[in-house]
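*Asks:* give me a model of this one.
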Amino acid sequence: MSRFSATTTGPEVVNAFREQVNGKTFAITGPSAKSLGAETAIALAAANPKQIILLGRSESKIKPVMEQINGINPTVDVRFYQLDLADLDSVRSAAEKINAGIDKIDVLINYAGIMAVKDFETSKEGIEIHLAANHIGHFLLTNLLMPKLEAASPGARIINVSSIGYMLSEFRFDDWNFQDGKSYIPWLGYAQSKTANIHFTVGLAARLKKKGIYSFSLHPGLIYGTNLGVHLDEESLKVLTEIALERGFPTLEDQRPKSSSEGCATALVAALDDSLEGKSGAYLSDCVIDNPREYARDSDNAEKLWLLSEELIGQKFSY
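*Replies:* This next block holds a predicted model:
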């Protein structure tokens, strides 16, 4: 039986794996104040990492997190890099600066995300905004940072934060852009991007096995009070319940909310737990390995998404 559960907190996980944190470099997307990315970075600081790399759109929203980390452990080298995941030029610029500025990345945690954006939007490249920000940006960033992950191998890890919301929709390979908005449903846009996070993890695990780089995806839990819920309103939640019941997906009433400290614990288990070695590609929930629905873990779907992602960014990656 796992020593961790739904009520485990981030600091408890870090305390259990202090040796896995000591002297390591962690890169985290989406670490603005009051986010799970921030909670994760703050928890890690107590175990003496070498570097914590924070990537986000606004330095002003991340500066309080950097200050808190410095207050916990002033020896940690904390760095901010500006990154807009819905802008591929921004992703390339951030990756170039990171590759030039650091030696290695032991763990990359792709946290940043948006949810249930009410009106149809696209990135400047014309990609539906959930898919652009939650998957495509991370796909490009992760692959561009691969040399730094390879420098930390064997044992480097890539963590893609998905959601139980993936159950609301398969990846829409025949209409990933919702007929350019004509058939757009916010929750399906979000759900497809969360399914993409799992597909991406499966694809990475297959490609990187020989390099000794592991990849995991996860559901952090139902957490209120983070920036992820900024677009939610009564009508949006009503639609969510309708789709959830139709898909056999747990409604909000069926889930126990977690604190932010509990919410970051599963990502930290994925990043640090040495018992996960040899289980690359796994999906975790409540700090243990879980089985996502078959379509999400399907290797053919993972390959199709990899090829589509390369097409959308106009760049191929071979390993």
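
*Asks:* from here on, just use CA atoms for contacts and neighbour counts.
*Replies:* Noted.

*Asks:* could you find the closest non-adjacent residue to Phe317?
*Replies:* Leaving aside its chain neighbours, Phe317 sits nearest to Asn143 (7.1 Å; criterion: CA to CA, 6 or more residues apart in numbering).

*Asks:* the helices in the protein, which residues?
*Replies:* Taking DSSP state H to define them, one finds helices in the chain at 10-16, 18-21, 36-45, 59-72, 88-101, 129-131, 137-144, 146-151, 186-208, 234-247, 260-263, 265-272, 294-297, 299-313.

*Asks:* redo these as TSV? Include mean neighbour count.
*Replies:* What follows is those, written out as TSV (neighbours: other CA atoms under 10 Å):
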stretch	mean neighbour count
helix 10-16	20
helix 18-21	18
helix 36-45	26
helix 59-72	17
helix 88-101	17
helix 129-131	27
helix 137-144	22
helix 146-151	19
helix 186-208	25
helix 234-247	14
helix 260-263	24
helix 265-272	28
helix 294-297	18
helix 299-313	17
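
*Asks:* for comparison, sequence B:
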Amino acid sequence: MPTFDETATSEQVIEAFAPQIKGRTFIITGAGKPSIGSQIATSLARGSPAHILIASRTANKVEPVLKDIAEIDSSIKTTFVQVDLTDHDSVRRAAKDILAAAPKIDVLINSAGNMAIKEYTTDKQGIEIQLSANYVGHFLLTNLLVPALQAAGGARVVNLTSSGYMITPFRFDDWNYSDGKTYDHWTGYGQAKTANVLFAYGLTKRLESLGVTSTATHPGYNNDTQLGSHLTWDDYGEIPAIMKRNTGVDWEWETPRSKTYTQIAATSLIAALDPEIPEKSPAYLMNSQIHEPAEYAKDPENADKLWELSEKLVGQKFEY
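*Replies:* Predicted structure coming up:
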């Protein structure tokens, strides 16, 4: 298999793993344009998949992506399913629509999310909005889609996380920030991204016997998407002090500090397509390679505690 590094592009990954795309079904959340998810979708289109389904909140942001896919290969079936991941009723409706449109799912890429929401905000269920959008909604959606993942045989779930998970462990004793009293925007982001990593470990543990494995991927930094459009450089400058307070560890900016639009999707595409990844899962990938995450983000006890909490938050148990 080819070896990639931090400079890898979507085009290189698609060329290397084209046989893993042809004729398969891919579900991507949050792939409105411009986003990492949209770059993943249009990259996959170059490998002749059977079906690309995008589950996202805003139709008019997805329409340009579906148009791009059609221009690349008009034979690909495309589907849009509206979903608000912060509304569990919406997630349940969307899961039914997705299962109807895609009874077999080869790869589910949980790409939707938000970042560093400055004001403490909760979703419809009372859950802090970053934890809700980045993790809890995906926990519910993924589990509801397990029948289609199992039906595909050898399916994968890719959870987009961030190196921002290093800002904080999951705050089991105060995950909802005492109704905002203990909230800061970067700790909120870090906790949500730690949850994404733990979810990959918890999900693989439960579904591996059913032929489903999971990874968490850090795409890298990019300034072309809308994720951080509300933030200034001064906001990013707050990260080191907050991480030091939460973990006692110094923050280090990784290299490269910024990836191009086509590079930003490469690591997640590797997780979705590289034939060697399932046997190495659960795993955390960054800069196109598997890395060991911090102990708190892979600890089996933490993964189980998060699973139990998540079941309470969505009001449903998932046992396999």
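
*Asks:* to Ile164 of the first structure, which of the helices of the first structure lies closest?
*Replies:* Checking the helices of the first structure against Ile164 of the first structure by CA to CA gives helix 186-208 as the closest, at 8.1 Å.

*Asks:* export the helices of the first structure as TSV, with columns for distance to Gly225 of the first structure.
*Replies:* As requested, the helices of the first structure are arranged in TSV below (distance: least, CA to CA, whole Å):
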stretch	distance to Gly225 of the first structure
helix 10-16	17
helix 18-21	27
helix 36-45	10
helix 59-72	16
helix 88-101	27
helix 129-131	20
helix 137-144	24
helix 146-151	32
helix 186-208	18
helix 234-247	15
helix 260-263	8
helix 265-272	17
helix 294-297	28
helix 299-313	32
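
*Asks:* out of those helices, which is closest to Ser2 of the first structure?
*Replies:* helix 265-272 (10.9 Å).

*Asks:* contacting residues for the residue of the second structure most remote from its centre?
*Replies:* Relative to the C-alpha centroid of the second structure, counting by CA atoms, centre = their mean, Lys181 is the outermost residue, at 27.8 Å. For Lys181 of the second structure, no residue meets the contact criterion (CA atoms under 8 Å, 6 or more residues apart in numbering).

*Asks:* swap in Glu11 of the second structure?
*Replies:* Applying CA under 8 Å, 6+ apart, the residues near Glu11 of the second structure are Ser43, Thr262.

*Asks:* counterpart of it over in the first structure?
*Replies:* Under the alignment by TM-score structural alignment, Glu11 of the second structure pairs with Pro11 in the first structure.

*Asks:* how much space is there between that match and Ala41 of the first structure?
*Replies:* Computed as CA to CA, to the nearest Å, the Pro11 of the first structure to Ala41 of the first structure distance reads 10 Å.

*Asks:* quick one on the thing from earlier: distance of the residue nearest to Phe317 of the first structure relative to Leu245 of the first structure?
*Replies:* Asn143 of the first structure sits at a distance of 37 Å from Leu245 of the first structure (criterion: CA to CA).

*Asks:* got it, and Glu128 of the first structure?
*Replies:* Distance check for Glu128 of the first structure against Leu245 of the first structure: by CA to CA, it reads 25 Å.

*Asks:* over to Ile289 of the first structure?
*Replies:* If you measure Ile289 of the first structure against Leu245 of the first structure using CA to CA, the figure is 25 Å.

*Asks:* ok, now which ones touch Thr262 of the second structure?
*Replies:* Taking CA under 8 Å, 6+ apart as the criterion, Thr262 of the second structure is in contact with Thr9, Ser10, Glu11, Gln39.

*Asks:* wouldn't the second one be in contact with Tyr261 here?
*Replies:* No. In this structure Ser10 of the second structure lies outside contact range of Tyr261 using CA atoms under 8 Å: 9.0 Å.

*Asks:* and the residue nearest to Lys33 of the second structure when sequence neighbours are not counted, what is it in contact with?
*Replies:* The shortest distance from Lys33 of the second structure to any non-neighbouring residue, by CA to CA, 6+ apart, is to Lys61 (5.4 Å). With CA under 8 Å, 6+ apart as the criterion, the residues that contact Lys61 of the second structure are Gly32, Lys33, Pro34.

*Asks:* same check for those residues, but in the first structure.
*Replies:* Among the contacts of Lys61 of the second structure, the ones still in contact in the first structure (both residues aligned by TM-score structural alignment, their matches' CA atoms under 8 Å) are Gly32, Lys33.

*Asks:* can you redo the contacts of Lys61 of the second structure as a markdown table with distance to Tyr320 of the second structure?
*Replies:* Rendered in a markdown table, the data for those read as follows (distance: CA to CA, whole Å):
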| residue | distance to Tyr320 of the second structure |
| --- | --- |
| Gly32 | 33 |
| Lys33 | 36 |
| Pro34 | 36 |
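
*Asks:* what is the nearest of the contacts of Lys61 of the second structure to Thr78 of the second structure?
*Replies:* Within the contacts of Lys61 of the second structure, the smallest distance to Thr78 of the second structure is 13.8 Å, found for Gly32 (CA to CA).

*Asks:* was I right about the closest one contacting Val65?
*Replies:* Yes. Proximity of Gly32 of the second structure to Val65 meets the contact threshold set by CA under 8 Å, at 7.0 Å.

*Asks:* which residues do these two both contact?
*Replies:* Taking CA under 8 Å, 6+ apart as the contact criterion, the residues that touch both Gly32 of the second structure and Val65 are Ser38.

*Asks:* what does Pro49 of the second structure align to in the first structure?
*Replies:* Residue-level alignment of Pro49 of the second structure against the first structure, with TM-score structural alignment as criterion, gives Pro49.

*Asks:* again with Asp84 of the second structure
*Replies:* When the two structures are superposed using TM-score structural alignment, Asp84 of the second structure falls opposite Asp84 in the first structure.

*Asks:* give me the distance between that match and Ser318 of the first structure.
*Replies:* Relative to Ser318 of the first structure, Asp84 of the first structure is positioned 25 Å away (CA to CA).

*Asks:* who has more neighbours out of these two?
*Replies:* Set Asp84 of the first structure next to Ser318 and count neighbours by other CA atoms under 10 Å: Asp84 wins out with 21 against 5.

*Asks:* isn't that one right next to Val91, touching?
*Replies:* Yes. Under the criterion of CA under 8 Å, Asp84 of the first structure lies in contact with Val91, with a separation of 6.5 Å.

*Asks:* so what's the counterpart of Tyr189 of the second structure in the first structure up against?
*Replies:* Residue mapping for Tyr189 of the second structure onto the first structure gives Tyr190, with TM-score structural alignment as the criterion. Tyr190 of the first structure makes contact with Ile114, Met115, Ala116, His130, Leu131, Gly165, Tyr166, according to CA under 8 Å, 6+ apart.

*Asks:* could you rerun that using 6 Å?
*Replies:* For Tyr190 of the first structure, the contact set (CA atoms under 6 Å, 6 or more residues apart in numbering) comprises Met115, Ala116, His130.

*Asks:* nothing else from me, thank you.
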